[in-house]
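S.K.: the following block contains a protein sequence and its predicted model.
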Amino acid sequence: MGNIIKWLLIGLGGLLGLIVIALVAVLLLVDPNDYRDRIEAAVEQETGRSLTIEGDLSLSIFPWLALELGRTTLADAEGFHDAPFLEVDQVDVGVQLVPLLLRRELVTRTVVLDGLTVRLMVDEQGRGNWEDLLPEEADPEPAPMPDEPRAPRDLGETLANVGGLDIRNARLSWEDRQSALRLQVDPFNLDLDAVRIDDPMQLQMDWVLTGDDLPRVAGELSSAITVDGTLSHLALDGLRLEVTASGDDLPADGIAASLRGNPRVDLDAQALDWPDLVLETLGLRAELALQGRQTDTGPEAEGRLQVATFNLRELIARLELDAPDTADPDVLTRVGLSGDLRWADEVLHLTGLDWRLDDTTLNGEISMHDFAGPGARFDLAVDEIDLDRYLPEPAETANGPGEPGPAGAGEIELPLELLRGLDLAGDFRVGRLKVAGLRMSDIHARLHTDNGLIRLDPTSAALYDGRYEGRLQLDARPDIPQYAVRAQLEGIDFDPLITDLTGDESLLLGRGNLVLDVTTRGNNMDALTATLNGNGRFRVTDGAIRGINLAKTLRDAQDRLRGRSPEDTDEPRRTDFSELTGSFVINNGVVRNDDLSAQSPLLRVTGNGQANLPDETIDYRLRTSVVGTLKGQDGQPREELRGLTIPLRFRGDLYDPSISVDIAEALRGEQLERIEREVERGRERLREDVEDRLRGLFD
C-alpha cells in the first residue's frame, strides 16, 4: 500500500513538473503575434468583415491564463461608415489556470476594455450596421410536454466567478439617416465589481451625451447591486442618478436633476417595487411610491405621488424665463401636488388629486388616454379662486384708463392647432370665483370638445342674489374662431353686478332678469365687436337710473319752453321706476332697441334707438310723459306738466353721450296739445250754446 502511494505521488509530481515545463516552453517558444494573420482571417471568414490587430498580442499563463490585445479594429458593413464599426485600444482578459485545469471551472479576472469605440448606424432603408453580426434566427424548439421535466439552470454558479468589468474612455455614436438623428456618447465609463451572488456589487457609470441641436447631457450612476443565484431577483440599494443638461436654449448654469431610491426587481414575475423614488431638480422635490408589473395586456403601474410645495416664480427665474404679468405679485409662490396614480391599458388615472395654488385647492380625478392631443376625462372641484390676481393689470390706453384704445388693439392669439386636437370631457365645480371684477359662487360646468368644437354646456352659477344658466361655445375649426353665448340671468341685483364689472358706480339699480343669445367671430376685439349678432331681452323691477333726474329735467324743459329760468335745486340725479322692460337685436355690432318701457307713479318712459359698438356711438330717444303731479322747488304742484311729453335725445360718444331735449318735437307736441285743447274748448262752447238755444225755444 505504501508503495502504491509512493508511486502515485511520484507520478503526480512528474505530471506537475511536465506541466510547468510545458508552460515555460510555451512562454519561451510561442509568440502569439505569429497567429495574428490566422486570427484576422478567421474573423473575416466568419463575419465577412476585416479585423485588423495593430497592437501587440501578449500572453501570460500562470497564475492567470491571460491575453492582452493592443489596438484592434473591426470594419463596418458595406454601405455604412468608412471608419471602423468597432475600435479598441486595449483588451485585457484572464482566467485562473489552476481551477480551469483541476476543476474545469472558469474564474475570470476583471475584463478591461480601454478606448472602446462603437459606431452604430441605420441607413435610409432602415437597415442597421450590426444586423449581419447577429446569429440567424433558428426555428423555435417545440415547448416541452407538461410531463417532461426541465433541466434546472443556475446561472449564478457560472457568474459567481466573473471578476468584474472595467470599460474606460469608451465612445458610442448613433446615426439614423431616416430621421436625421445623430447622437454621441463620449466618454462612457463603467466599473462593475466582481460578481458576488447574494452580496452587493458596486456599480459606477458616467457619460456625456451630445447630439445635433440637442443639449449636452452629462450623467453619473451609482448603486450597490445584489442578485440571487437564479438571477430572478435584483436589488439596487443606494441607487443615485445625477444628470446635468446644458445648451444654448437652457439657463446659463444648466439644469441639474437627481433621481435616487432603492428599487427591487422580480424578473420572473416581471414586477418592479420602488417605494422611495425621489426626484429633485430646479428646487422641486417629487416623491413617488411605485409598483409596476408586466401583464398579458401590457405594463401596469400604481403609486402615490407627492410634489412638495415650491415657489413657481423662483422656478421660472431659474429657467431664465419671463414671469407672467400678474396684478398680484405674491401669486404663484405656493404650488404643491399629491395624488394616487395608476397606469393600465395605456390610460393614466389620477385619483385623490390634491393640487394647491397659493390659497386655492383643487380636488378630483383625471384619466388621461392621450398625451399628444391631449385627451382626458375628469371630475374636478375648486374651493375658491380670484382669477383677477393672476391676470395682468388693465392696460391704460393713450386716451386714459378705461377708455377705448387704438384700432386693432386686443389681439387674441388662440393656439388653434392645440384646440383642434383636444379630446376632453368632464365636469368641474368652483365654490367661489372672482374674474373681471365679477363674483360668483356654486359654479358648475360640463366641458365637451370635438375636433376643435369646445362647449361648456350646461353652465350654472349663483351671482348677485340671483342665478345664471347658460351655454358657451368656441369653434376653433375654421381659421377665424367663432363664439356663441346663451345666457339667462334671473333675480340679479344689477347695481353691484355692474359696479364690480365696470369699476364705476352703476347707472342701473334694481333686480331683474336678462336673456342673451349672441354669436361673434374674430381674432381681436375690434373684429369680435364688428361681427356681434344676436338678440336679448330684459326686465328690471323696483329700480332706478342714476345720472339723470327725469322729473327735474321735465320741469327745466317746461321752464325753457315757457321762457323761464330752470330751478336751481340739489335734488339727486336719479329717476326711480317700478318696472323697466325691453328687448334688443344686434346686427354686426349695432344694438337696436325699439320697445323700451319704464313706469313709475309719476312718469311713463318709452324709448328707441341704437348703439353702434364698433364706432362707439349712440343715438337714442326717450319720450317721458308725466302721469302724476310734479312739485317745483317751492313745493307747489305743477299741474300744467300733467300729460306733457318731453323727448330726450342721447347721442355722440357711447361712454359719455350728450343729453338734450328735442325742442322741435317738444314744441310740436305742445302745439298739438294746445290745438287739441282749443278744439275741445270750442266743442264745449258750441255744445253749451246749442243747449242754451234749445232751452230758449222750448221756454
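M.R.: Yep, that arrived. Numbering: from 1, shown residues only.
S.K.: could you use CA atoms for every contact and neighbour count after this?
M.R.: OK.
S.K.: do you have the strands of the stretch 101-250 of the chain handy? List them.
M.R.: All strands of the stretch 101-250 of the chain, identified by DSSP state E, counting those that start in this stretch, fall at 111-114, 117-122, 165-176, 181-192, 201-211, 216-227, 233-246.
S.K.: would you mark the buried spots in the last one?
M.R.: Along strand 233-246, these residues count as buried under the neighbour rule (16 or more other C-alpha atoms under 10 Å): 233-237, 239-246.
S.K.: what two of those are the furthest from one another?
M.R.: His233 and Ser246 (36.7 Å; C-alpha to C-alpha).
S.K.: just send the strands of the stretch 101-250 of the chain back as TSV, with distance to Glu136 too.
M.R.: Listed next are the strands of the stretch 101-250 of the chain as TSV, based on distance: least, C-alpha to C-alpha, whole Å:
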stretch	distance to Glu136
strand 111-114	27
strand 117-122	19
strand 165-176	24
strand 181-192	28
strand 201-211	32
strand 216-227	31
strand 233-246	31
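S.K.: put this next to the first one:
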Amino acid sequence: MKAFGKILGLIFLGLLLIIVAAGFALTHLFDPNDYKDEIQQLARDKANLELTLKGDIGWSLFPWLGLELHQATLASPATPEKPFADLDMIGLSVRVLPLLRREVQMSDIRVVGLNLDLQRDEKGKGNWEDIGRPPQSPEGGPENRSAAPTAAPRPTGAEEPARPIKLDIDSLTLSNARIDYSDAKSGRQFSAEGIELTTGAIREGASIPLKLSAFFGTNQPVMRAKTELTANLRFERALKRYQLEDLKLNGEASGEPLKGKTLAFNAQGQLLADLAANVAEWNSLKLSANELRALGDVKLRDLDKTPRLEGGLSIAKLDLRAFLTGLGVELPPMSDATALQKFELVTRLAGSPDSLALEGLNLKLDGSTYTGRIAVADFASRALRIQLKGDKLDLDRYLPPKSKASQDAQSARQAEVKGTVAAASQGTTPLPNAPTQLAWSETPMLPVDPLRKLDLEATLDLGQFSVDKLPMEDVSLKALGKGGLLTLEELRGDLFDGNFTVSAQLDVRPAVPLLKAQKRVNRVPVEKLLQARGQKPPVRGQLDLTADITTSGNSQKAWVDGLNGTASFVLNDGALLDANLEQQLCQGIATLNRKTLSSTRSSAETPFRELKGSLVFNNGVASNQDLRASIPGLSVKGDGAVDLRVLGLDYRLGVVIEGDKSDMPDPACQVNERYVGIEWPLRCRGPLELGAKACRLDKDGMGKVAARLAGDKLSEKLEEKLGDKVSPELKDALKGLFKQ
C-alpha cells in the first residue's frame, strides 16, 4: 500500500508538471495578438460591441488566468467612429481551479486611463444603449433570425436556484479616469474627472476599505466640486444588504449659484441599503457646510414603490446671515443689520420624491421661538404650507429701510410742518396754509414676480407681533396665495388694550397690482397709534373704525394716490391736545361783546365725549360731511376733507357754546340770551399734525353772526317801541327784515 501511494503521488505530480508545461508552452508559443481580428469580430457578434485593440494583449494561463489590455476603445456598431469608452490599460488575473467551484479568486484589478463619453441625442437615445443587443439585419430585424435554433423546453419540475458566484478579489485600483455625460435635448453636461478609486480585499460579508476622489462639474448651472470619500463597504448579495460604514465625505464646491463664493462641506455617518426590506438609512449623520453644523438620521422606506422619507434634523446655533452670504445669496436690505444672525432648528423630516415637510418644528430666530410645521407640498409648483405658533415677531427688523428719496421727502415735509407749527400759537396768528410736500415713499414695496408664482397656505399665531411700529398681541393670521391672487382671510389681534380685525386681497396678476381691504378697529387709543409712528398726536380717545377700501400700485405713494372707498369712525372719551377751543371761542365772544378777556385759560386741551363721522375716499382725499362732536359746554358739527397725499386738513366747523360755565366766569366771555343757539364758525386748515391748532375763527362766518346779532337787537327795540300799536303780523314782518 505504501508503494501504491507513492506511485499515485508520482502520477499526480507528473500530470501537474504536464499541465504546467502545457500552460508554459501555450503562453509562450501562442500569441493572442495574432487573433485581434477574431476577438474583435467575436465582440461584434456576441455583444454587438465595436472593440478596437490598438495595443498589445498580454496573458497568462496557469495557475492564474491573466489578461492585460492596452489602448482599447469601445463603440456602438452604429457609430464605430465615435467610441464611448477608451482606456490605457486594464489588468486582471483569476485563479483557474477555483473557477471550477464557481469561485472567483482574483488578484489586483488595475484600470488606468478609463474615459467614458456618454451622450444622448435629441431623441433621447444614448450612444451605449445598443451594447449587448443582438445585431440588426439590413431589414431592421435581428440577423439569422430564421436560423436561430429553437430553445429546448425547460423542465417543468422545480429547479434549485443557481448558487451565486463567490468573489475574492485582492484589490481594485482605478486611476486617472474620466466620465463625461451630455444630453443634446436639454443641453446639460456633467463630468467627473481625475477619478481615483482604491479598495482593500473584496470579499462578501467582510469589511472592504475604499477611497474615492474626483472632480465634478456641470454646465446648468456652471458648478465645480472637489470631493473625497472614505468608507468601509460591506455587502451580502443573498440578503440584498449593502452598507457603507464610517462614511466620510468632504470637499469644496464653487460656481455660478455661489457667485464667487466657496462652499466647504463634510458629511459623516453609517449608510445602509436593505433591498429585501426596501429600506435605506443614513444613521449618525453629521453634516457641516461652511459655518453650518447639523446632526440627524434619515430613512427611506418603500424603495420598490414611491419612496417615503423619515428622520430628524438638528442645526446648531448659526449666524444665518453670514452663512447665506457665504453661499452667494444676496439678502434683501433690512432695517436691522443684525437680523438673521441667531438661528437654531430642531425638526422631524417627512417627505416623498415630490415634497418635503419639517414636522414638529422648533425654530429659534433672533430671540424668537416658533413651533409647528413648514412644508413644500410640491417641488415643481413650489407649494408652501406653513402652520406656526410663535412668542414674538418684530417684522420691522426684516423690512427694507427707508430709501434716501423717501427720507429726503419726509425731511422736507417735516421742515414744512415744523415751520407751520412754530407759527401756530393760541389762535392769534393767521390761518395756516395747506401743506404741499408729499408724505409717502415711491419705493416699491412688493416683490411682484415671486408673488405671482407663490402657492401658499399659511396660518400663524403670535403672542407679540410688531409691524410699522405697532405692538400687537395675541395675533392670528390666515392667508392663501395661488396663481397671483393672495388672500388674507383674517388678521386679528389686540392693540393698545383694544382689538382689530382685517381681511384683504392682493391681485398681482395685472401689470399694476390691485389691493382691497376691510378693517375693523375697536376701542384703540388713537394717540398711541400716532405715537407709535413717531408722530405727535393732535387728539386722544378710544377709536372705533370700520373701513372698506381699494387701491392699486406698488408703493406707499401709489396706494395713497389710488385710495378709494368708505369708512366710519367714532372717537370716545377723548380730547383735542395742545389746543383750547374754549379760549378761542371766548375770544370771539369777547370781540362781539366789545370787551377784553381778563385772563387766559390754562388748560392745554379741549375734552370731548364723542367725535364721530363718516368718510368717502376719492383718489387719496377723504371727504367728510357729517362730523359731529360732543364737548362739555359745546356742540360741534362740521364738514371738510383730509388730503392723505400730503396729510393736510381743510375743515369748516360750526360750534354752539354755552359760554364760560366755570366757578369764576370771565365777564367778557359770558353768553347772554342773544347768543343762545348761535353757531360760531371755525376754519381748520394745515398739516394734520396740528390738530386743533390749525383752527381759527372764520372771519366771513363771524360777519354773518354779527349781522344776525344786530338784527336781533333791532328787533328787541322795535318790540319796545311798537308795543301793541301794530298788528302781530306787521311786527313779525319787521323783525324778519332786520334778521336777513
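M.R.: The structure has been received and is ready for your questions. What you see is a predicted model; the values in this text were computed from it and never measured.
S.K.: hang on, the earlier thing: what's the closest of the buried residues of strand 233-246 of structure 1 to Leu463 of structure 1?
M.R.: Ala245 (50.1 Å).
S.K.: what lines up with the closest one in structure 2?
M.R.: In structure 2, the residue paired with Ala245 of structure 1 according to TM-score structural alignment is Ala253.
S.K.: neighbours of the closest residue to its match other than its chain neighbours, how many?
M.R.: Computed as C-alpha to C-alpha, 6 or more residues apart in numbering, the closest residue to Ala253 of structure 2 that is not its neighbour in sequence is Ala225, at 4.1 Å. Residues lying near Ala225 of structure 2 (other C-alpha atoms under 10 Å) number 18.
S.K.: what does Asp117 of structure 2 give?
M.R.: Asp117 of structure 2: 17 neighbours (other C-alpha under 10 Å).
S.K.: I'd assumed Asp180 was in contact with it.
M.R.: Yes. With contact defined as C-alpha atoms under 8 Å, Asp117 of structure 2 counts as touching Asp180 (4.8 Å).
S.K.: dump the buried residues of strand 233-246 of structure 1 to CSV, plus distance to Asp559 of structure 1.
M.R.: Output for these, formatted as CSV (distance: C-alpha to C-alpha, whole Å):
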residue, distance to Asp559 of structure 1
His233, 104
Leu234, 102
Ala235, 100
Leu236, 99
Asp237, 98
Leu239, 95
Arg240, 93
Leu241, 91
Glu242, 89
Val243, 87
Thr244, 86
Ala245, 84
Ser246, 83
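S.K.: all helices for structure 2, in order.
M.R.: 2-29, 36-47, 96-99, 320-326, 404-423, 448-453, 526-532, 556-561, 581-593, 699-722, 728-738 (DSSP state H).
S.K.: quick one: the fourth one to structure 1 mean distance?
M.R.: Compared with structure 1 after the fit, helix 320-326 of structure 2 shows a mean deviation of 2.7 Å (mean C-alpha distance after the TM-score superposition for structure 1).
S.K.: ok so, going back, how close does the equivalent of the residue nearest to Ala253 of structure 2 over in structure 1 get to Gly512 of structure 1?
M.R.: Applying TM-score structural alignment, one finds that Ala225 of structure 2 aligns to Val217 in structure 1. Here the criterion is C-alpha to C-alpha, to the nearest Å. By it, Val217 of structure 1 lies 64 Å from Gly512 of structure 1.
S.K.: before we move on, what about Ala224 of structure 1?
M.R.: 74 Å.
S.K.: Ser600 of structure 1 -> structure 2?
M.R.: Per TM-score structural alignment, Ser600 of structure 1 is aligned with Ile631.
S.K.: run through the residues that contact that match.
M.R.: Ile631 of structure 2 makes contact with 606-610 under the criterion C-alpha atoms under 8 Å, 6 or more residues apart in numbering.
S.K.: weed out the non-buried ones from the residues you listed.
M.R.: By 16+ other C-alpha under 10 Å, the contacts of Ile631 of structure 2 give 606-608, 610 as buried.
S.K.: adding distance to Gln41 of structure 2, write the residues you listed out as JSON lines.
M.R.: JSON lines is the format used below for the buried ones among the contacts of Ile631 of structure 2 (distance: C-alpha to C-alpha, whole Å):
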{"residue": "Thr606", "distance to Gln41 of structure 2": "110"}
{"residue": "Pro607", "distance to Gln41 of structure 2": "109"}
{"residue": "Phe608", "distance to Gln41 of structure 2": "108"}
{"residue": "Glu610", "distance to Gln41 of structure 2": "105"}
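S.K.: from those residues, which land in strands?
M.R.: Counting by DSSP state E, these place 606-608, 610 in strands.
S.K.: of these, which is the nearest to Ala184 of structure 2?
M.R.: Glu610 (76.5 Å).
S.K.: residue contacts, the closest residue to the closest one other than its chain neighbours?
M.R.: Counting by C-alpha to C-alpha, 6+ apart, Glu610 of structure 2 lies nearest to Asn572, which is 4.6 Å off, once chain neighbours are set aside. Taking C-alpha under 8 Å, 6+ apart, we find Asn572 of structure 2 in contact with 541-543, 608-611.
S.K.: which one of those sits closest to Ala337 of structure 2?
M.R.: For the contacts of Asn572 of structure 2, the nearest to Ala337 of structure 2 is Leu543 (35.3 Å; C-alpha to C-alpha).
S.K.: distance of Arg373 of structure 2 relative to Cys695 of structure 2?
M.R.: In terms of C-alpha to C-alpha, Arg373 of structure 2 sits 55 Å off from Cys695 of structure 2.
S.K.: between these two, which has more neighbouring residues?
M.R.: With neighbours defined as other C-alpha under 10 Å, Arg373 of structure 2 and Cys695 compare such that Cys695 has more, 26 against 18.
S.K.: list the contacts for the closest residue to the more buried one other than its chain neighbours?
M.R.: Spatial nearest neighbour of Cys695 of structure 2, chain neighbours left out: Cys684 (3.9 Å); criterion: C-alpha to C-alpha, 6+ apart. Contact partners of Cys684 of structure 2, counting by C-alpha under 8 Å, 6+ apart, are 431, 649-653, 692, 694-696.
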